[in-house]
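Visitor: Generate a structure from the sequence data that follows.
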Amino acid sequence: MAKSAAEAEAAPETVGQAVIPLVNSLQDIIARLDGDAAAGLELPQVAAIGGQSSGKSSVLEALVGRDFLPRGPDICTRRPLVLQLVRHSAPEEWGEFLHAPGRRFHDFEQIKREIQLETDKEAGDNKGVSEKQIRLKIFSPNVLDITLVDLPGITRVPVGDQPSDIESRIRTMIMQYIKHPSCIILAVSPANADLANSDALQLARLADPDGSRTIGVITKLDIMDRGTDARNFLLGNVIPLKLGYVGLVNRSQEDINFNRSVKDALAFEEKFFSTLPAYHGLAHCCGVPQLAKKLNMILLKHITDMLPGLKTRINAQLVAVAKEHAAYGDTVESAAGQGVKLLNILRKYCEAFSSMVEGKNRVSTDKLSGGARIHYIFQSIFVKSLEILITYLYKQEVDPCKSITDEDIRTTIQNSGGPKGAMFLPEMDYINTSHPSFVGGTKVVELAKHEVLPPKTSASLSVHKGDMDAGTSLSGGSQMGNSQLGGSPSSKLHSIIQLKEPPITLKPSETEQDATEVAIVKLLIKSYYDIVRKSIEDAIPKAVMHFLVNHTKRDLHNFLIRKLYRENLLNELMRETDEVLIRRQHIQETLEVLEQAHRTLEEFPFEAEKIEKGYDLAGHVTGLPKIRGLSEDGPNDIYTSSPNRYSVHQASHLVI
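Guide: Down below sits the predicted model:
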């Protein structure tokens, strides 16, 4: 039972020692990506923000336990410094820069000079500011695994080569880091200034309105006005933060000028908090050891919460980049390889064309494409355009009988029949009088009579009857005349001689029957015109599909091979543009980075219950367990050596 408890207590430390270096490795990997490729892959980290000379650099140096950052009266941090603290068991300490792989800096003064040189390289040597990161990894047995970002301090008055909007630029740069939910905000504020006017807390509230991922750091507690203290600040009575506050005592400028070590400053800090009654009972939120432990614990939990989602995003981006990389294909130099690649391109193009026409490719949900668009053009645009064109040409609806008079139709009817008479003859080939749209039979007769015959009145009937009587009388008179003429040969010969000759142009007489036949023919012509027009509307799309679309589908591949598959054209056709070459190289590099990040994540077991086991983050105001060697009443560790300035011993809190 005791063994299992010991294992449970040791489990978090073991996993914690693995999870933060894992994120450090991922940060080094993803740092090689540009802004667009790295979007959405923000890793958990701690960003230190604050006003100029608020003590940010002193906080970082206190966490490392060494003096390694450029210092001065003006702005010192002019480029974001990503600081990765890696705890190891070896007694030696050294630093490594990402821009100088394989090179170890054992002299921390040399690390300071390298930071200054890299800063001047990008931002100039006259107080300029740059957004490009400097990545430094420090290996030491006296640190906890933490990743921090030291951002430029907020300044309001431009100096040197700084632009007039330097404050706005620095604020924008800071927001680019702290706006992401994966970032823990370390808001550094000096104790000798009003906390309500803190630039760091103001920016932190913009990025983290509920204060759930902001840690407040109150620096310079030793230089507050006499009779005042920061107890209310540290207890969160002024501006509450869910992760609480930590109070620190920084090295003074005099300490820096006289090269007093960070170790001496830490010893003085512990003495300060142990001797002032105002800070008794606040051991959980005072001193660099508490800040280091707090950051390590919070960052560890934050990482375990963020890693599963990060793994999903990396996998999704890896699939997308791999797909784009496959679309670009590999570069081919030989003529044979270029020929094979060209044939594959032509084949895929023809297959894509056929699939698009047949509607088998990817279906679009917002617009018609391929064969569906062709069908829409035929059924909607072509038919409407044909009607509009006819209306435009004739300025009205087309009448197929407009240029033919009724007399022309009547004459044609009588002439076409010869001695027998006929009304309507088919054309030379064939008129389908059985067509369902063709008007014929009794229907056309009824329509024609309805149009031709007026309603008969009594007057018309009497007139018609009178005509019939006159005709009868005339007929009877003729019979009488004939009989009389028949009685005398001379009178008969005289009658024949007196006949009038027919006119040269004989026009048919119009009767009621003739008018009906003319109306019938006009109706049949109009009906057949509509049938012919519909046939043309149907035939043109068929002709286009057969002679253009289907023909193109069948012969496109052979045509492209005949025209393009030539040895003298291979180099020209297969030559890639500069944009494609650059994009291919960029995709290749991005793919390699994402694959490396994927492999790194695959090596880590995502077992959150083991990671969080043994920590009760809700059991304390700050969410931290007690640090051994620092009780509520003050420190009880014994220092092995002490500087002459202070009558205290060296702290052992960095060897945890």
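Visitor: Please count neighbours and contacts with C-alpha atoms only from this point.
Guide: OK.
Visitor: hey, where'd the strands end up in this protein?
Guide: Ranges of strands in the chain, per DSSP state E, are 45-49, 81-87, 94-97, 134-140, 146-150, 183-190, 214-219, 245-247, 630-631, 634-635.
Visitor: Counting by contacts, list what the first one packs against.
Guide: Packing contacts for strand 45-49, counted by 3 or more Cα pairs under 8 Å, 6 or more residues apart in numbering; DSSP states H and E, involve strand 146-150, helix 166-178, strand 183-190.
Visitor: between the first one and strand 45-49, how big is the angle?
Guide: Here strand 146-150 points in a direction 30 degrees away from that of strand 45-49 (axes from the mean of the first three to the mean of the last three Cα atoms, to 10 degrees).
Visitor: now for strand 146-150, which elements pack on it?
Guide: helix 2-30, strand 45-49, helix 56-64, strand 81-87, helix 288-328.
Visitor: Swap in 10 Å and give it another go.
Guide: Counting contacts by 3 or more Cα pairs under 10 Å, 6 or more residues apart in numbering; DSSP states H and E, strand 146-150 packs against helix 2-30, strand 45-49, helix 56-64, strand 81-87, strand 134-140, strand 183-190, helix 288-328.
Visitor: And this one, please, so the two structures can be compared:
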Amino acid sequence: MTGLDDLVPIVNRIQDLVISNASCGSLDLPQVVVVGAQSSGKSSVIELLVKRDFLPRGTGIVTRRPLAITLINDKEEYFEFLHLKGEKLHSVDDVRSEIEKETFRIAGPDKGISRVPISLKVHAPDLLDLTLVDLPGVTKVPVGDQPADIEKQTKDLVFEYISNPNSIILAITPANQDIVNSESLNLARIVDPQGKRTLGVLTKLDLMDQGTDAVDVLSGQTYPLKLGFVGIVNRSQSDVINRKSLSDSIEAEKRFFSMHPSYRAMAGKLGTAYLASRLNQLLLMHIRNKLPDLRAKVNSLVSQTERELHRLGANSFDGNDRGPLVLTVMLNFAARFNASIEGTTENTNITSISMDINDPDTPDVSELSMSSPLNFRDELSGGARIYEIFSTVFEQRLSDLNPLSQLSMEDVRVAIRNSAGPRASLFVPEHAFDILIKPLIALFLAPAQQCVQLVYEELAKVSHSCADQDLKRFPAFKTRLLEVLNNLLSSLLKSTSSYIRSLVEIQSAYINTNHPRFVSAGDIVSYALQSDETENNAADRTIEAETTNVDDDSDASIEINAPESRSSPSASTAALLGSSFTPAANNSAAAAPGIPTEDKFLKYFFGKNDSKPSALPADKQANISAKDAMECRLMYKLLESYFQVVRETVSDQVPKAIMHFMVNSAKRQIQSRLITELYKEDLFDELLHEDENVVSERAKLAEALETYKTAASVLSEVL
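Guide: Just a heads-up that it's a prediction; the model follows:
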């Protein structure tokens, strides 16, 4: 087992694994990210920490790719690039040249930025274990052939690294610049507002104006950071030109701090040597604190990758196991299809919604087709969508049917008169009722067939969705399977539509006027007679009371006048005859003015046949007698009552028929149909031909899985 002192090398090993495998996602490894603007002294800080003059130099942006630098305390001194496996470099000039060459290879000849990192290991006996990531310097104004959006490119790359919650941000700021204008600190504050993982570095302390110092900043009084600030003295340009050694520069830095009146009291916590030690301890503590989260993330990635690899087919297959594989794919597809209908799949989201039919943005059901799918406000699927079609769309469509609004009183009168032939009708002819109700029943066919079509389309969508999940690996298999299923659904659509048509036609085949929910003409007349008899009895009692003192033998002629209320049909009768629907506008209120208020109800059918002009519009004037008007009103009531009886039957029977003949039949037949038509040995090669993209993706996943497992194994070595 590995102790805590070796945590940095452990993380470095995992970082090498991740960088070397492009298929791996980010593990958010603990590391030190160096951020600074151009000319802030960032490169000088890194070289002082590495104690080697190895970075390319020049004008503009020199660092155009992230440079992951791993410092390893080792007996032997050499450099090693991850992309040059097994090759050891000993010359800093060779290292500098390789960085430039590798940058050019990936980032191109222009001054653009690349996110692909370069990994460099530095082995030496005078180094502390440390991992640094050098990022391009932030610049605001493009210079020379730099891209116009160079500021955005550099900031995006910086944010990509410092947003990692496990990183330590090394924010480089020149001491001769106002701290509030520090580009690195401003960027760090965005992702680390409380300054918990930001370590500030003040460079160029020897270049501050005479008589000034940075003591307030270094002590945390000006700009507080939890990790504080460390001040250093950079190598000057003349030092670089004259090739002054880094060890001499570090010694000069020590003398500067020890002799400076403002800094000598804190010299022990200033300088490059202290910065390296501080970073090593911070990184070690950071790794120790983040280790449980890192273990959990790696284990989670192992599980996720295994599941995805299994979905794409983790194992290859040969001629001996092709048959079982074909059968397994079909059985899994059938099971997923049925589960989608039953609502037992993991991603089934059965929610209740309501469509506002009056909303102009809601599509008309008659316009819905495969090219114009039902647009529910919530994303429903499978059985939940079918239920919504039945309970919301179909029911609303039936409720919207108002056929009597297109049936004028003149239409009804003509039908009644034609049914009576040359004779005067004694009552509303039943033949006229049959003639008028049958076309109205036929109106139920359109919404019923539309309901069938919508359910068919939903089943087709479910099949495609299941195929997308189960058959991404085998495109030819997917095509064949969907072809079989489409043929099955098409045949079920045809048979179901035929049955639904018969279901509606059956309602016209026999008009059951004895239906318990049908208000018959006899019921209306009986109710009217009872009302009139009640009124007559009340009137007789009133007359008897008024003539109590008249001699029974008197020959006097007494004129008996009924109360005012008896001169018109009773209120209850009028309420019964009053229509709850809206007849056609040309006759909706025409009958009422033509009804003689001095006659009783039965006289409208059996009494005198005087007629009065109706209140029809001028272009549809017609003479309708009181008797005709009452017959029309009665016919309207009878038609409405029977139409409601049929509506209830259709509303109940259509969903049941669709479920039986289409949905449940599809569930029952899908498995056997697939096996019958596709489980043929001469089709196996075609069905099991894999998509090249899937093969490539599976190979990448397999490689990533091995990397994650290795990382998990490395982490398990830590106590």
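Visitor: Any idea what the TM-score is?
Guide: Superposed pair, TM-score by TM-score structural alignment, normalised by the length of structure 1: 0.69. Supporting alignment: 532 aligned residues with a Cα RMSD of 4.4 Å.
Visitor: so what's the counterpart of residue 383 of structure 2 in structure 1 up against?
Guide: Residue correspondence to structure 1 (TM-score structural alignment): residue 383 of structure 2 is matched to residue 371. By Cα atoms under 10 Å, 6 or more residues apart in numbering, residue 371 of structure 1 lies in contact with 354, 355, 356, 357, 358, 359, 360, 377, 549.
Visitor: Of these, keep whichever come out buried.
Guide: Using 16 or more other Cα atoms under 10 Å as the burial test, the contacts of residue 371 of structure 1 include 354, 355, 356, 357, 549 as buried.
Visitor: want to throw the strands of structure 1 into TSV with mean neighbour count?
Guide: Shown next, in TSV, are the strands of structure 1 (neighbours: other Cα atoms under 10 Å):
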stretch	mean neighbour count
strand 45-49	27
strand 81-87	23
strand 94-97	19
strand 134-140	20
strand 146-150	24
strand 183-190	26
strand 214-219	26
strand 245-247	28
strand 630-631	18
strand 634-635	18
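Visitor: Between the ones you listed, which one is closest to residue 392 of structure 1.
Guide: strand 183-190 (69.4 Å; Cα to Cα).
Visitor: wait, isn't residue 244 of structure 2 in contact with residue 235?
Guide: Yes - the criterion here is Cα atoms under 10 Å, and residue 244 of structure 2 meets it with residue 235 at 8.6 Å.
Visitor: who's more crowded, these two?
Guide: Each of residue 244 of structure 2 and residue 235 has its neighbours counted (other Cα atoms under 10 Å); residue 235 has more, 23 against 14.
Visitor: so the more buried one touches residue 204, yeah?
Guide: Yes - here residue 235 of structure 2 reaches residue 204: they are 8.7 Å apart, a contact under Cα under 10 Å.
Visitor: quick one: common contacting residues for the two?
Guide: Joint contacts of residue 235 of structure 2 and residue 204 (Cα under 10 Å, 6+ apart) are residue 41.
Visitor: Report the contact partners of the equivalent of residue 659 of structure 2 over in structure 1.
Guide: In structure 1, the residue matched to residue 659 of structure 2 (TM-score structural alignment) is residue 545. Residues counted as contacts of residue 545 of structure 1 (Cα under 10 Å, 6+ apart) are 374, 375, 539, 551, 552.
Visitor: What separation is there between residue 303 of structure 2 and residue 309 of structure 2?
Guide: 10 Å (Cα to Cα, to the nearest Å).
Visitor: what do you get for residue 682 of structure 2?
Guide: Distance from residue 682 of structure 2 to residue 309 of structure 2, by Cα to Cα: 28 Å.
Visitor: now the strands of structure 1 in TSV, with distance to residue 118 of structure 1?
Guide: Converted to TSV, the strands of structure 1 look like this (distance: least, Cα to Cα, whole Å):
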stretch	distance to residue 118 of structure 1
strand 45-49	20
strand 81-87	11
strand 94-97	10
strand 134-140	8
strand 146-150	15
strand 183-190	25
strand 214-219	28
strand 245-247	32
strand 630-631	39
strand 634-635	40
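Visitor: Nearest to residue 564 of structure 1, out of the ones you listed?
Guide: Of all those, strand 134-140 comes closest under Cα to Cα, at 51.7 Å.
Visitor: Structure 2: matching residues for the closest one?
Guide: Strand 134-140 of structure 1 maps onto residues 118-124 of structure 2, going by TM-score structural alignment.
Visitor: average gap between that stretch and structure 1?
Guide: Superposing on structure 1 places stretch 118-124 of structure 2 at an average distance of 1.5 Å from its equivalents, by mean Cα distance after the TM-score superposition for structure 1.
Visitor: ranges for the helices of the stretch 251-400 of structure 1?
Guide: 253-257, 262-275, 288-328, 335-358, 371-376, 383-394 (DSSP state H, counting those that start in this stretch).
Visitor: Translate residue 20 of structure 1 into the numbering of structure 2.
Guide: In structure 2, residue 20 of structure 1 lands on residue 8 (TM-score structural alignment).
Visitor: Contacts only, for its match.
Guide: 30-31, 70-72, 128-131, 280, 283-288.
Visitor: just residue 253 of structure 2 next, same as before
Guide: Contact partners of residue 253 of structure 2, counting by Cα under 10 Å, 6+ apart, are 206, 232, 233, 234, 235, 247, 270, 271, 272, 273.
Visitor: and it, what pairs with it in structure 1?
Guide: So, by TM-score structural alignment, residue 253 of structure 2 is matched to residue 269.
Visitor: got the contact list for stretch 146-160 of structure 2?
Guide: Contacts of stretch 146-160 of structure 2 (Cα under 10 Å, 6+ apart): 33-37, 60-61, 64-66, 110-115, 134-143, 184, 187-188, 190-191.
Visitor: just stretch 571-587 of structure 1 next, same as before
Guide: Residues contacting stretch 571-587 of structure 1 (Cα under 10 Å, 6+ apart): 33-34, 37, 321-322, 324-335, 338-339, 341-342, 564-566, 588-593.
Visitor: repeat for stretch 319-336 of structure 2
Guide: 317, 337-340, 342, 344-345, 462-463, 465-467, 469-471, 474, 477, 481, 666-672, 674-675, 678-681, 683-685, 687-688.
Visitor: Thank you kindly, that will do.
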